[in-house]
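J.: below is the sequence, then the predicted model.
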Amino acid sequence: MDFQIHRNGTTPIAELTGELLLESVGDFLDLLANAPSSSIVIKKTSIHESFFDLRTQFAGEIMQKVTNYGVRLGIVGDFSIYSSKSLADFIRESNRSNRVVFVETVDEALDRLDG
């Protein structure tokens, strides 16, 4: 796993830059174990599509791990391609907390996760 460390503000943030596809909770736990910071930015393309189908419970399991391990996660991409109202609600609620944020750019993720 390759990371770029951003130190723009008070919190160092690790951006996953290497090729990786998170297909399971185990993959996510490996990411957490290898990340050099507890604030992490990943691209949407690094997450298996099943994450965005809430019926699979993959997203919920990841959210639980984020909470349990006290990490912050920025997911960067275009989420407008999904038509699910449940997913839109999930993203909106998640973005309120700044614990897990769904944003369009890495810079947005860095701003939201800093501090």
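T.: Thanks, I have the structure now.
J.: only C-alpha atoms from now on, for both contacts and neighbour counts.
T.: OK.
J.: now the strands for this protein?
T.: With DSSP state E as the criterion, the chain has strands at 3-6, 13-16, 39-43, 72-76, 100-103.
J.: next, count neighbours for residue 59.
T.: Residue neighbour count, defined by other CA atoms under 10 Å, stands at 20 for residue 59.
J.: if I look at it, how far off is residue 68?
T.: Taking CA to CA, to the nearest Å as the criterion, residue 59 is separated from residue 68 by 14 Å.
J.: now do residue 40
T.: Computed with CA to CA, the distance linking residue 40 and residue 68 is 15 Å.
J.: these two: which is more packed in?
T.: For residue 40 versus residue 68, the count of surrounding residues by other CA under 10 Å is larger for residue 40: 27 against 9.
J.: residue 45 and residue 10, how far apart?
T.: Taking CA to CA as the measure, residue 45 falls 27 Å from residue 10.
J.: go on, residue 51?
T.: When CA to CA is applied, the distance between residue 51 and residue 10 equals 30 Å.
J.: try it against this one:
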Amino acid sequence: MTDQLEHIEDVPVFVLGADGPALATENDALDLIVAAGHHGADAKWAVVPASRLCSDFFTLSTGFAGMMAQKFTSYGVGLVILGDVSGYASKPFQDWVRETNKGRHVWFARDKQHLAELLRG
């Protein structure tokens, strides 16, 4: 699948394709924010397959996940991590997943159906 704008629950979301290099730097996060804003309807959310994230994202002590979350929040674009992240079993990470899903800026969705449920609120 290639990067594309989709509408889920009538909300424009920019979905990053499953194939491609891992997002591993601050510039990668910024490039994704720009891409989400340049696809016609100004996507409200950027959807990133979990497989496209570098391993540092899943180790909270590196600060990479927090930096990404902050960049997306600052630029007013929501961040969705799509896919099963249960294999990243550290308690701090799983706690963060639970807490972010209660908010409106960063979500973890098992699949697009789960994302649709989150968007319905």
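T.: It's in. As the structure is a prediction and not an experimental result, all values here were calculated from the model.
J.: more neighbours, residue 45 and residue 10 of the first structure?
T.: When neighbours are counted by other CA under 10 Å, residue 45 comes out ahead of the other of residue 45 of the first structure and residue 10, with 15 against 9.
J.: tell me the counterpart of that one in the second structure.
T.: Using TM-score structural alignment, the equivalent of residue 45 of the first structure in the second structure is residue 51.
J.: what do you get for residue 80 of the first structure?
T.: Aligned against the second structure - with TM-score structural alignment as the criterion - residue 80 of the first structure pairs with residue 86.
J.: count of residues packed around the closest residue to its match other than its chain neighbours?
T.: Once flanking residues are discounted, residue 86 of the second structure sits nearest to residue 94: 7.7 Å by CA to CA, 6 or more residues apart in numbering. Using other CA under 10 Å, residue 94 of the second structure has 16 other residues around it.
J.: for the one 10 residues further on, same thing?
T.: A total of 13 residues lie near residue 104 of the second structure under the criterion other CA under 10 Å.
J.: aligned to it, what sits in the first structure?
T.: In the first structure, residue 104 of the second structure lands on residue 98 (TM-score structural alignment).
J.: my read: that match touches residue 111, true?
T.: No. The pair formed by residue 98 of the first structure and residue 111 falls short of the contact definition of CA atoms under 8 Å, at 10.1 Å.
J.: give me the distance between the residue most central in space within the second structure and residue 74 of the second structure.
T.: The structure's the second structure has its C-alpha centroid closest to residue 80; by CA atoms, centre = their mean the separation is 2.9 Å. With the distance defined as CA to CA, residue 80 of the second structure ends up 15 Å from residue 74 of the second structure.
J.: likewise residue 64 of the second structure?
T.: When residue 64 of the second structure is compared with residue 74 of the second structure (using CA to CA), they lie 15 Å apart.
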